[in-house]
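Colleague: Prediction below, plus the sequence it came from.
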Amino acid sequence: MHVGNQSAVTEFILLGLSTNPLVQVLLFPIFLAIYMSTLIGNLLLIVAVKTDKRLHISMYFFLANLSFLDICYTSVIVPNMLVNFFATKKKISFTGCTTQVFFYLLMGETECLLLALMAYDRYVAICNPLRYSMVMNTTVCLWMISMAWLTGCIISSIDLYFVFRLTFCGPNIINHFFCEAPLLLQLSCSDTSSNNIVKLVGTAILAFIPLSLILFSYFRIITTIVKTHSGKYKTFSTCVSHLVVVVIFYGTAMFMYVRPEHADTEDTDKRVAVFYTVITPMLNPLIYSLRNKDVKRAMRRLVRDK
């Protein structure tokens, strides 16, 4: 992959969440606790799904994959963020920035597709219950999740290529706590019009198309439930956790990427980024375990056995 013009920029400076040393010392234990909670909560959910035979259906297979994604997603950003709380110079190498951008895009884009697959799974389970086990069998689920990862990898590789083929001829300060692709474009002295086109196409493929599938699935689900005379609320309760996660994920993503750009929103952008890169991965296992009796029972049994 051609990376710019091999200019003098060999590293980037991340300003982080705050330049106040006292604030940084106070933030470190908070974010360390959140990160450890994220790892423990999502690992417990994965192990619970793996060990409890009652959870060996497609719904929980996708849920375990979501937990794995959340672990990877937050691990791309938070460890480096924790180190930088105590670093005099919050720097990241050009290669490190490249790696962070690629995996951040990969996890985010794959999660868009995974949330759509989870909505489709609920659609089949509620609207075609007699065909559910046949349609969503193990082979189909493995194929779906593999295609989600492959698509995310391809799109993120294309995004990465168009970002790092640019020339970086001097400015290297990023007002953020990780390498965010749109902010890197602002540092380039090259024409970024092709990047804007790629961003538009990528957003359409990995945001609006999956979101359209999610909305269509829930339209059909609600239509089916309305026609059902009994068990309406119990049926829909299996979808509530997923809907909450979708609203949180797409709500923050749209705030960041589907809006006019303003120069005075940098601090707000960082706060929103904290929510979807740090807080949301911690909340997801809590949302699913609190709203799902089967998951709650499996995790409780797992903790008790340990």
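Modeller: Yep, that arrived.
Colleague: drop to CA atoms for contacts and neighbour counts, all remaining ones
Modeller: OK.
Colleague: all strands for the stretch 1-150 of the chain, in order.
Modeller: 11-14, 91-93 (DSSP state E, counting those that start in this stretch).
Colleague: Dump those into TSV; add distance to L43 and mean neighbour count as well.
Modeller: TSV is the format used below for these (distance: least, C-alpha to C-alpha, whole Å; neighbours: other C-alpha atoms under 10 Å):
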stretch	distance to L43	mean neighbour count
strand 11-14	30	18
strand 91-93	28	17
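Colleague: For those, please prepare CSV with the additional fields distance to L115.
Modeller: Below are the strands of the stretch 1-150 of the chain laid out as CSV (distance: least, C-alpha to C-alpha, whole Å):
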stretch, distance to L115
strand 11-14, 31
strand 91-93, 31
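Colleague: Just give me the residue right at the centre of this protein.
Modeller: What sits nearest the mean C-alpha location of the chain, by C-alpha atoms, centre = their mean, is G108, with 3.9 Å.
Colleague: Might you report the residue contacts of that one?
Modeller: When contacts are counted by C-alpha atoms under 8 Å, 6 or more residues apart in numbering, G108 is found next to Y73.
Colleague: Mind checking the strands of the stretch 1-150 of the chain for the one nearest to S133?
Modeller: In terms of C-alpha to C-alpha, the element of the strands of the stretch 1-150 of the chain nearest to S133 is strand 91-93, at 47.9 Å.
Colleague: ok, and what's touching that closest one?
Modeller: Strand 91-93 has contacts (C-alpha under 8 Å, 6+ apart) with 10-14, 84.
Colleague: can you check stretch 27-43 too?
Modeller: 67-68, 70-71, 74, 78, 82, 85, 278-279, 281-283, 285-286.
Colleague: Comparison target below:
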Amino acid sequence: MRAALLLLIAGATLAAGTGTAGAQTATTTQAVYRLSKDSDYQQGCFAPCMCPVMISSGVTGTFILTPAGFDGLFTTYAVTEVNWIVSLNGTDTFVTGSGTYKVGGEFALQQELALDLQVGDGAVQHFDSGLTGATAPFPDIDLTISVNKQTCFDTVFRVSASPVPPDQIRPYRLVAGSTFQRGCFGACACAAGPKLPIAGTFALVPLVSTPLWNNYAVINVRWRAFDSSTAGLSSSSIPVRGFGEYVYGGEFALEQRMNLMLSVDKSAPTHFDSGLAPGGGSFPRIDVRVSIVGAGCFDTIIDIHAEPRRMPIRRSTRTNGDS
């Protein structure tokens, strides 16, 4: 009974204090979670095999937690929009996917995180923590997930995360001058398509930063490109959805990078990147161009011009993930 009561209290606290990226309010049951600096990624050999862990990296990013039901002992949550970055061989690599998280128990608080994740261009793999004791008070989450139960060769994530306070979710909107263009570019012998106006919203969530670089997760990308001759008609619009990261800073000159995973219309998520480019000096305004990574002649280019949206702010004492 006590465990069930704790779950009800935790669920009510989560629903009242968190919500969607745009404005976490008591009217929504979703929560944006952010990984802390204790999260990490490892790939290599674990006991009892006698070989070293070959790859180790910190992990940054966000995911969405949504209540999905209660079975009398456990509250289950859907985990969606996994938006993590790991550094592999010096390259920032996306980790994407979804799954479930459950917490509860009859006598002691237990938890389990099960995710289907894709690291970069690799195959989707199933990661699971198994049912384990809760080491952090919910709504905080702290556990380890792996493919092979950390036996011999394995890939392992430590997931240490907590809900993002509403005042740290910074809503943005695309402004005039933002465009969407598909077609042939460069020396290719085919025409580029028209530049279509694109509108919509997204949000930034501050991540662990360094003295030189300011790091943000980009969440809840909800854009729509319109045919210039019939702008405003949903039947002639192209939806763009996704997430990613934005960084700016530098040692000698300000530079910026917008790195996104976007689904255009009904296509599978595709990697769009600006690369490291001049800019960032006008932050919080963002002006940057992204295009498909590795595209040949045919490409999609999105010119992003964005400014913060004014939203009601509720202050919080939580940090930006440094603790």
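Modeller: Sure thing, it's come through. Note that the coordinates shown come from a computational prediction; the quantities given were computed from them, not determined experimentally.
Colleague: Please state their TM-score.
Modeller: Once superposed, chain against chain, the TM-score is 0.20 (TM-score structural alignment, normalised by the length of structure 1); 106 aligned residues with a C-alpha RMSD of 6.6 Å.
Colleague: separation between the residue nearest to the centre of structure 1 and L69 of structure 1?
Modeller: Using C-alpha to C-alpha, to the nearest Å, G108 of structure 1 is found at 9 Å from L69 of structure 1.
Colleague: ok, now V240 of structure 1?
Modeller: Per C-alpha to C-alpha, V240 of structure 1 is found 20 Å from L69 of structure 1.
Colleague: Compare those two and say which is more crowded by neighbours.
Modeller: It is L69, of V240 of structure 1 and L69, that has more neighbours when counted by other C-alpha atoms under 10 Å, with 20 against 15.
Colleague: coming back round to it: can you tell me which of the contacts of stretch 27-43 of structure 1 is nearest G96 of structure 1?
Modeller: Relative to G96 of structure 1, the closest of the contacts of stretch 27-43 of structure 1 is V78; by C-alpha to C-alpha it sits at 13.7 Å.
Colleague: what about that closest one, distance to M282 of structure 1?
Modeller: Separation of V78 of structure 1 from M282 of structure 1 (C-alpha to C-alpha): 12 Å.
Colleague: Neighbour count: these two, which is higher?
Modeller: M282 (25 against 20).
Colleague: which one is the more buried one nearest to, not counting chain neighbours?
Modeller: T38 (4.2 Å; C-alpha to C-alpha, 6 or more residues apart in numbering).
Colleague: since we're on the one you found, how many residues are nearby?
Modeller: 26.
Colleague: now L66 of structure 1
Modeller: 24.
Colleague: Would you check that it makes contact with E111?
Modeller: Yes: judged on C-alpha atoms under 8 Å, L66 of structure 1 makes contact with E111 at a distance of 7.1 Å.
Colleague: For F63 of structure 2, which residues are in contact?
Modeller: Shown in contact with F63 of structure 2 (C-alpha under 8 Å, 6+ apart): 32-34, 79-83.
Colleague: related to what we said a few turns ago, what subset of the contacts of stretch 27-43 of structure 1 is buried?
Modeller: With burial judged by 16 or more other C-alpha atoms under 10 Å, the buried subset of these is 67-68, 70-71, 74, 78, 82, 85, 278-279, 281-283, 285-286.
Colleague: Of those, just say which sits nearest to L22 of structure 1.
Modeller: Nearest to L22 of structure 1 out of these is F85 (C-alpha to C-alpha; 10.0 Å).
Colleague: quick one on the thing from earlier: farthest pair in the contacts of strand 91-93 of structure 1?
Modeller: Spatially, the most separated pair among those is T10 and N84, at 17.9 Å (C-alpha to C-alpha).
Colleague: the more surrounded of those two?
Modeller: Taking neighbours as other C-alpha under 10 Å, T10 of structure 1 and N84 compare with N84 leading, 20 against 14.
Colleague: where do the helices sit along structure 2?
Modeller: Taking DSSP state H as the criterion, structure 2 contains helices spanning 2-17.
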